[in-house]
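# predicted model and sequence below, questions to follow.
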Amino acid sequence: MQIGIPRELKNREERVGADPNGVSELVNSGHTVIVEEDAGLGSGYTNQQYINAGAQIGAVGDVWNSEMIIKVKEPIESEYQYFKPDQIIYTYLHLAANERLTAELLKKNVTGVAYETMVGPKGDLPLLFPMSEIAGRMAVQVGAHFLEEPHQGKGLLLSGVPGVRKGKVTIIGGGTVGMNAAQIAIGMGADVTILDINANRLAELERIFNGKIHTLMSNQQNIAKSVKEADLVVGAVLIPGAVTPKLVTEDMIKSMEPGSVVVDIPIDQGGLFETSIKATTHDDPVYLSYGVVHYTVANIPGAVPRTATEALSSQTMPYAVKIANEGIVNACANKTIATGVNTYHGSLTEAAVADSLKMPFADLREILLKPEFS
């Protein structure tokens, strides 16, 4: 199989779909890999490193003229022209908030395999996990930065100093993102509260952090109180494949002190705050709403591309090799790969996406039983 690895085009997105080690795995499995020229430079990988791994270096058209494309972020509109029937695009797709991309994948009969909906044997999300770790840790780091007065914040140090209160951090969602955000916030000396709908998870987090956090059940009353009192709110809720619920209302944002900061991590799934009106970029990361600083960058881990690429490639490559070796139909015998297939032969095969976009859903298992696919 010919596999293409294009350069990412989103603002300040310097990650790349595979590092040289990942390319080597694909080449050693008998596949041809074409990497777009300079695609890896932002992550610290030279063209020569990819050549040494067995790849060819090509122009964008050559890369996209491949049977399988491996990316990091969803294709943008300028890349839609390269879609072709039966092509596999293996990347973060986040289709629930992107009707245009969904329509293009369906129209061109592209097989879209989304990292974020791939479910592991234990019910985990193995390809979302590494970026969730990074996004959670960075959320508090950037939140602390924008709390500084020169960056439109209220001029507050999260750790406080002796005799002065610590900053209050509210984290909505106790999964991988929330846990990693809490880890950094505690390390900075903040007063941390985590809200989640799962009482068992909250108990587990209290044990993990040895009582250094406050935990609350996630309901409208507790969210409203915690948001009002917070200096920094981190939105850390993700429903795989679906639009993120708007758990923080406009009135809750109005109740916060001016110069407080919110970081909306699931903005590429629609965002958790009603006032998250747009995804921002690393070049222009924040805007004010009711005096509250909103950080809504859709590719937070893109700010640390070397770490992020290594972490992501190590998780995506085993599945990429399996898809390339067996083809998508046979590879779907692996349930993790099957759960990643969002579009196939003009059908929308991810129920949560179909529900979010109010589009028809088709069961992938039933499609693959048809004679033409068996």
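Received it, and whenever you're ready, just let me know what you need.

# from now on I want contacts and neighbour counts done on CA atoms only, so please keep to that.
Will do.

# mind listing what's buried along the longest helix belonging to the chain?
Longest helix in the chain by number of residues (criterion: DSSP state H): helix 305-331. Neighbour-count burial for helix 305-331 flags 305-313, 315-317, 319-325, 328, 331 (criterion: 16 or more other CA atoms under 10 Å).

# repeat that for stretch 151-170.
For stretch 151-170, by 16+ other CA under 10 Å, it's 152-160, 166-170.

# likewise for stretch 74-93?
74-75, 83-93.

# gap between the following helix or strand past the longest helix of the chain and the chain center?
Next along the chain after helix 305-331, taking DSSP states H and E as the criterion, comes helix 335-340. Distance of helix 335-340 from its chain centroid, counting by CA atoms, centre = their mean, to the nearest Å, is 17 Å.

# tell me what helix 335-340 is packed against?
With contacts defined as 3 or more CA pairs under 8 Å, 6 or more residues apart in numbering; DSSP states H and E, helix 335-340 has these neighbours: strand 111-114, helix 305-331.

# so which of these comes closest to Leu357?
Comparison of the helices and strands packed on helix 335-340 against Leu357 by CA to CA identifies strand 111-114 as nearest, at 16.0 Å.

# show me what that closest one is packed against.
strand 88-91, helix 335-340, strand 341-344.

# adding another structure so you can compare the two:
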Amino acid sequence: MIIGVPKEIKNNENRVALTPAGAQELVKRGHTVYIQHTAGEGSGFPDELYVSAGAQILPSIEDTYGAAEMIIKVKEPIESEYKLIKEGQLLFTYFHFASHEPLTRAMVESKATCLAYETVERPDRSLPLLIPMSEVAGRMAIQKGANYLEKPLGGKGILLGGVPGTLPAKVIILGGGIVGTHAAAMAAGLGADVIIMDVNLQRMRYLNEIMPANVKTMMSNEYNIRKMITNADLIVGAVLIPGAKAPHLITRDMLPTMQNGAVLVDVAVDQGGCIETCKPTTHQDPTYVIDGVVHYCVANMPGAVPYTSTLALTNATLPYAILLAEKGWKQAALDLPELKTGLNIINGEIVYEAVAQAFDLPFVPVEKYLQD
């Protein structure tokens, strides 16, 4: 198969979808790998490393899309890329369709096959291609939150872990999944007073067993959220419903009850955000303030640590990319059912129900395309 890796062009996105090691694994299996010129530089992988691994360098994004049967990316295509996508081309990347109607409609019109990292789901409900970036984002949420709690950056001027004779910051984490768990571990390690709020008692029992003593769990409901946010210093939104838009757990009317200089970090922004006042921001302009509350809602947080993120992502995606290249998307999805759930759009039809429901668009069961 001919595989293309374009350079990411979303604002301050420095990751690349494939490392030189990943390219070598595909090439040695007989596949052709095209890397757009300088695609890996932001992650610390110059063109020379890809050439040494057997890949070929193409000068432009147009050449890369034009040559490839399968495009492997990190972030969803942006508007300038829509016209480059070909009918029948396989796109393997993060899409987060349910939060972006123009992208959804553009991919329907392209008649490409869209296989989304974030909805590849194993029988145990785990999301193997979302986990590595969730781990990075969860840890970064605390780093960034601690940073923006500093007074010069708009925060209330509190040190996350405090010092002897002072109280540590109060951190609320909405959601006890991968993002929430890593955020809690990071915050706890810095000495903060942490509460994880979730709706799954079994998950909370597990978290109680593995987390240090300064992490507590609490049932997530509107009453408890309203009560707890009034004295929170840092709140991390870490809610995920696979493939669907995130619910608003903190609503606009709650903000006036919060402390001036408190910080909200909404990691769910890719899926529409679990904080009603959330709107996507960039690393270039990451925050805004509403009612005295600092909002950090960068939609590609792991892009700020591209070397770590690219390695972690390729570790997870490469086995699937190899299978797709070896067998094609249809046979791969038949052989490995978790890839079936990754299929979101095929030949102009939405085959992932949550995406269709988000915009009241027609839905076609994916089985239509997987019949022998």
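Looks like it arrived, so ask away. Treat the numbers as computed from the prediction; the structure is a model and nothing was measured.

# any idea what the TM-score is?
The TM-score (TM-score structural alignment, normalised by the length of structure 2) is 0.98; 369 aligned residues with a CA RMSD of 0.9 Å.

# before we move on, the earlier item: against structure 2, where does the longest helix of structure 1 fall?
Mapped onto structure 2 using TM-score structural alignment, helix 305-331 of structure 1 covers residues 306-332.

# quick one: average offset of the matching stretch versus structure 1, please.
With mean CA distance after the TM-score superposition for structure 1, stretch 306-332 of structure 2 departs from structure 1 by a mean of 0.6 Å once superposed.

# Thr176 of structure 1 maps to what in structure 2?
With TM-score structural alignment as the criterion, Thr176 of structure 1 matches Ile178.

# what of Ala144 of structure 1?
When structure 2 is aligned by TM-score structural alignment, Ala144 of structure 1 is paired with Ala146.

# ok, average deviation of the helix or strand that its match is a member of from structure 1?
Element membership for Ala146 of structure 2 (DSSP H and E) is helix 131-148. Once the two models are superposed, helix 131-148 of structure 2 sits on average 0.3 Å from its counterpart in structure 1 (mean CA distance after the TM-score superposition for structure 1).

# for stretch 225-238 of structure 2, grab the matching residue range in structure 1.
With TM-score structural alignment as the criterion, stretch 225-238 of structure 2 aligns to 223-236.

# how much space between Ala188 of structure 2 and Ala321 of structure 2?
Distance of Ala188 of structure 2 to Ala321 of structure 2, given as CA to CA, to the nearest Å: 36 Å.

# whoops, Ala21 of structure 2 was the one
13 Å.

# in stretch 277-293 of structure 2, what's buried?
For stretch 277-293 of structure 2, the neighbour count (16+ other CA under 10 Å) marks Thr277, Cys278, Lys279, Pro280, Thr281, Thr282, His283, Thr287, Val289, Gly292, Val293 as buried.

# now swap in stretch 252-261 of structure 1 and tell me
Those would be Met252, Ile253, Lys254, Met256, Glu257, Pro258, Gly259, Ser260, Val261, for stretch 252-261 of structure 1 by 16+ other CA under 10 Å.

# so which of the helices and strands packed on strand 111-114 of structure 1 is the most packed in?
Of those, the one with the most neighbours on average (mean count of other CA atoms under 10 Å) is strand 341-344, at a mean of 27.

# off-centre distance for it?
Worked out by CA atoms, centre = their mean, strand 341-344 of structure 1 lies 18 Å from the chain centre.

# against structure 2, where does it fall?
Alignment of strand 341-344 of structure 1 against structure 2: residues 343-346, by TM-score structural alignment.

# got the contact list for the matching stretch?
Residues from elsewhere that reach stretch 343-346 of structure 2 (CA atoms under 8 Å, 6 or more residues apart in numbering): 107-108, 111-116, 119-120, 350-352, 355, 366, 369.

# residue contacts, Met211 of structure 2?
Ala185.

# what does it align to in structure 1?
Structural alignment (TM-score structural alignment) places Met211 of structure 2 against Phe209 in structure 1.

# Leu264 of structure 2 against Leu234, yeah?
Yes: if you go by CA atoms under 8 Å, Leu264 of structure 2 and Leu234 touch, sitting 6.0 Å apart.

# show me the common contact partners of these two, please.
With CA under 8 Å, 6+ apart as the test, Leu264 of structure 2 and Leu234 both reach Gly145.

# okay, now Ala232 of structure 2: neighbour count?
20 (other CA atoms under 10 Å).

# that one - nearest residue in space that isn't next to it in sequence?
Of all residues not flanking Ala232 of structure 2 in the chain, Lys170 sits nearest, at 5.1 Å (CA to CA, 6 or more residues apart in numbering).
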